[in-house]
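Participant: What follows is a predicted protein model with its sequence.
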Amino acid sequence: MYDYALRQDIIHEVHSRPFQNLPAPMVMEHITVLYDGKDAHDAERQILQLIRYLGFECPETHKGFLFIQNAELSIRYEPHNEFYTLTLYKSENTRSALQLPQYRQQLPGAFLAGAEILFRKDQSNLFTRHFSKNFSEWGQDCFHSGQFVASEVMAGSARMATTFKPLPDTGFTLVIVEDIHLMPAQAGRLLQRICEIETYRHMALMGLPSARTLMPKLTLLDQELASVSQRSPDQDSSHTLMAMMELSGQVEALSASTANRFFASEAYFALTEKRVQELRENKLKGKQMTTEFMERHLEPARRTCRSASQRIELLSKRIARATELLQFQVNLTIENQNKELLQAMNKRARRQLNLQSKLESLSVLVVVYYLYDLTGMALRNVLPQGELLDTSLKALTLSLPVLTIITFWIVRHLMKGIKEQ
């Protein structure tokens, strides 16, 4: 027995991307960057160079997930199939800009989303009625408005609030989190889930522009299919079949160009929903929860992407069904043409047999004539001149009716077998 070739990769994948212990207070910056056609290995090499430039000691041979820290900062790097994420952690109680926006121009790829997370200890007093008030005041100060999403999370162990709107100066979404009685490991899981929600909801929405662009095209193709399907039965089926094949090619091209994006979006929608559920929210009075916000703002986009994908599949099935019916009609037309051709051939064969029947009498006379002539010549050559020859020729002449009847019976018997066939 020997080890499976990919066993170590499987083990590494199961244990990759662990949660960190993150005690409050802390400031975090999380960024999501698309590869956007760039080679993932080249992008990783540039990222690791930037991490070393920021003062982190990273091995030259390192590959894949990375969490490393120095005296002031910690950084987390996660590569994925379509994107990578960078997260900076700094243990402090006051909001201060970290270095990701500053070095964003040096990162490879296309910026998609970012989150700035302020994590602090509970600042309320001992009276329960003041818990939400203090947290609400902090939210109003951070968001400069009373309109924000807020809830208790982790079964009441923390509170979080955000507007899910990017800040005008950095393009990052601000999220505030207050630790009521979280363990460091719980805090690490909570903050990582918040980062993943921000990443996955943006990745999920990447399919929405394609869905919106696709809808008018699908409507036109649908109308064209209806127009082609309603053709007159007297029209040439070959032209209709060619039109169906052209429609099928267009739909398959649309499916090939959008199927991967829609499937990926559906997976990211499911991940976003899962991460929101893992927050284990409890409602704060007068505030909308993250779950409610996602259902109201993200679910319509999900349904739009799903509808576009289903419309492509349905249109493809309708074209296949219409083409199958048209092909059946073409085959039926060909069968009718073959039937008419066979009937014409049968009529021609009957006419030939009738003509042969009419010529039976003539053929009998011809055969009798040749038999009589050949027999007479044979008698003249065999018998000498005299009374015996004359008697034989008279007997041959008198036997003509019998010879004619026998010849007619033979010819009629042969023709009867041909007619039966």
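Facilitator: Perfect, thanks for sending it.

Participant: can we go C-alpha only for contacts and neighbour counts from here?
Facilitator: OK.

Participant: wait, isn't Y268 in contact with I197?
Facilitator: No - in this structure Y268 lies outside contact range of I197 using C-alpha atoms under 8 Å: 9.6 Å.

Participant: also this one, for the comparison:
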Amino acid sequence: MTEFPRHPEHAFVVGEIHSRPLPEFDSSRVVLHFAFMSEGGKSVASAVFAQLCRMRGETVPAAEMRYHSIPWGRGRLRWESHSEFTTFTFDAPAPRSFLGDLHDHPFAAGFMPPGSLISATRIEIRANTPANRKLLDKFDPESLAVNRLSDGKSLLATDFRQDPNGMTVFLLLESELGPAQIGAYAKMAIELETYRTLAMLGLPLARSLSQKLSNMEVDLSRLTAETKDASADESAELLAKINAMAAELESDAAASLFRFGASRAYGGIVQDRIKALGNDALAGNVTLGGYINRSLPPALRTCASVEDRQANLSRKLARVANLLRAKVDIEIESQNRNLLSSMNRRTQLQLRLQQTVEGLSVAAVSYYVVGLFYYLAQAFEKFLPAPLTPKMLAGLFVPVAILCIWLVVRRIRNHHSESAG
């Protein structure tokens, strides 16, 4: 067959479906699952798992791998790397007693967590027998949630409370389920608890931002009222305050963008797992999905509400800022017009003064030139034909002198005007 050119990501997208194989568990098994936030980066979590591999003499996974598992005693340790958290899952034979201690597991005193713990889950897998069904009595009856699985012969139960070790305990009572089915239901329970807690991370942030938004909305209402009668200087000051509020709002929105988006995504995964588990409840009990949906959807709606308020407040701030900016611009234009009008009046006054000075200058220079001409005529008086006298020549020279000097001054003024233009 012809070899076709491959997309650069072809190998990744084809192999991704196999990147996290579904675990298979037998009956009478216990599963411990821990999810840690990756505050230190993925390299820290990889280093922790690599150290565990070396401790057991196992091969360290390649740096680009996001899933790996190694045998650990009578069980198996699985490591998974996600976008913002890392998980460690360990399964082993269940102890004789419910919630009994495990003596050989990876999470002993020497275990170094790669980040802060966000979710810890313990799943006890046992046969659905009358004796084991009595284990349901060990859960808090006020928050006990039970799902019937498969054909109704298997049960998945939890009260979403933590045991003395801080782990949320699930009890999977299986009947005629194969290892793959048990593994699938155990994985659903793990993901339900892990993604439920991750989705709820947006709620504390939403609550803190909600109070801040309320304060900003009150401030905006007050500042908007002040814009009605504000002067130009006051409008500029109000505009500066509005811009500062807008900058703070955008900073908060940018900081919460990832958290709220992640909460929505995690919430969607939780709803998918709830749907997969079904809605078949044990008589007298609520399903896991029914119990989770008492708190998770309202929390996600709170996050969405804060996002909507941020967007709405941003639009309001932009509108008020535009109004103030227009008002300030109009005031500045009015001031500029007044300034230009004042400058025009001063220019006209200066022009008239200049013309007056030029007229006086022409008269003064003409008087001086005529005087010089009179002295010159007196010096050559004996050469003058009768009846001309020096005074008569000076009188005749006056209009000539004035015209010549005026022409010279006019030429100089025109030359300066052309140079300035």
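Facilitator: It's in. Just so we're clear, the structure is a prediction, and the values are computed from it rather than from any experiment.

Participant: what's the TM-score for these two chains?
Facilitator: The TM-score (TM-score structural alignment, normalised by the length of structure 1) is 0.74; 404 aligned residues with a C-alpha RMSD of 4.5 Å.

Participant: I'd guessed G188 of structure 1 sits against P18; true?
Facilitator: No - counting by C-alpha under 8 Å, G188 of structure 1 stays clear of P18, with 9.6 Å between them.

Participant: quick one: which of these two has more around it?
Facilitator: Shown here are G188 of structure 1 and P18; by other C-alpha atoms under 10 Å, G188 has more neighbours (18 against 13).

Participant: after superposition, how close is the helix or strand hosting that one to structure 2?
Facilitator: Following DSSP states H and E, one finds G188 of structure 1 within helix 184-204. The superposed helix 184-204 of structure 1 is, by mean C-alpha distance after the TM-score superposition for structure 1, a mean 1.7 Å from where its aligned residues fall in structure 2.

Participant: where in structure 2 is the aligned partner of that helix, by residue range?
Facilitator: The aligned range for helix 184-204 of structure 1 in structure 2 is 179-199, by TM-score structural alignment.

Participant: and that stretch, which residues are buried?
Facilitator: If you call a residue buried by 16 or more other C-alpha atoms under 10 Å, then stretch 179-199 of structure 2 has these buried ones: 181-199.

Participant: Next, count neighbours for F131 of structure 1.
Facilitator: There are 16 residues near F131 of structure 1, going by other C-alpha under 10 Å.

Participant: Over to it. Which of the three states is it?
Facilitator: At F131 of structure 1, secondary structure determined by DSSP: H, G, I helix; E, B strand; the rest coil is helix.

Participant: Would you mind finding the match for it in structure 2?
Facilitator: Checking with TM-score structural alignment, F131 of structure 1 has no match.

Participant: Pull up the gap between F131 of structure 1 and M377 of structure 1, please.
Facilitator: Separation of F131 of structure 1 from M377 of structure 1 (C-alpha to C-alpha, to the nearest Å): 141 Å.

Participant: and if you look at N134 of structure 1?
Facilitator: Relative to M377 of structure 1, and taking C-alpha to C-alpha, N134 of structure 1 is found at 142 Å.

Participant: The two: who's more crowded?
Facilitator: A count of neighbours by other C-alpha under 10 Å puts N134 above the other of N134 of structure 1 and M377, at 15 against 12.

Participant: Now that the more buried one has come up, it's in contact with Q140, right?
Facilitator: No - assessed by C-alpha under 8 Å, N134 of structure 1 is found out of contact with Q140, at 9.9 Å.

Participant: picking up where we left off before, and the next element down the chain from the helix holding G188 of structure 1?
Facilitator: Following helix 184-204 of structure 1 toward the C-terminus (DSSP H and E): helix 207-229.

Participant: name the helices or strands packed onto that following helix?
Facilitator: helix 237-278, helix 299-358 (3 or more C-alpha pairs under 8 Å, 6 or more residues apart in numbering; DSSP states H and E).

Participant: Could you say which of the ones you listed is packed most deeply?
Facilitator: Mean neighbours per residue, mean count of other C-alpha atoms under 10 Å, is largest over these for helix 237-278, with a mean of 17.

Participant: Tell me the mean distance between that one and structure 2 once they are aligned.
Facilitator: Mean for helix 237-278 of structure 1 is 3.4 Å (mean C-alpha distance after the TM-score superposition for structure 1).

Participant: Could you give the separation of that helix from the chain centroid?
Facilitator: Here the centre of helix 237-278 of structure 1 is set off from its chain's centre by 4 Å, with C-alpha atoms, centre = their mean, to the nearest Å.

Participant: which helices and strands sit right next to that helix?
Facilitator: Going by 3+ C-alpha pairs under 8 Å, 6+ apart, helix 237-278 of structure 1 lies up against helix 184-204, helix 207-229, helix 290-297, helix 299-358.
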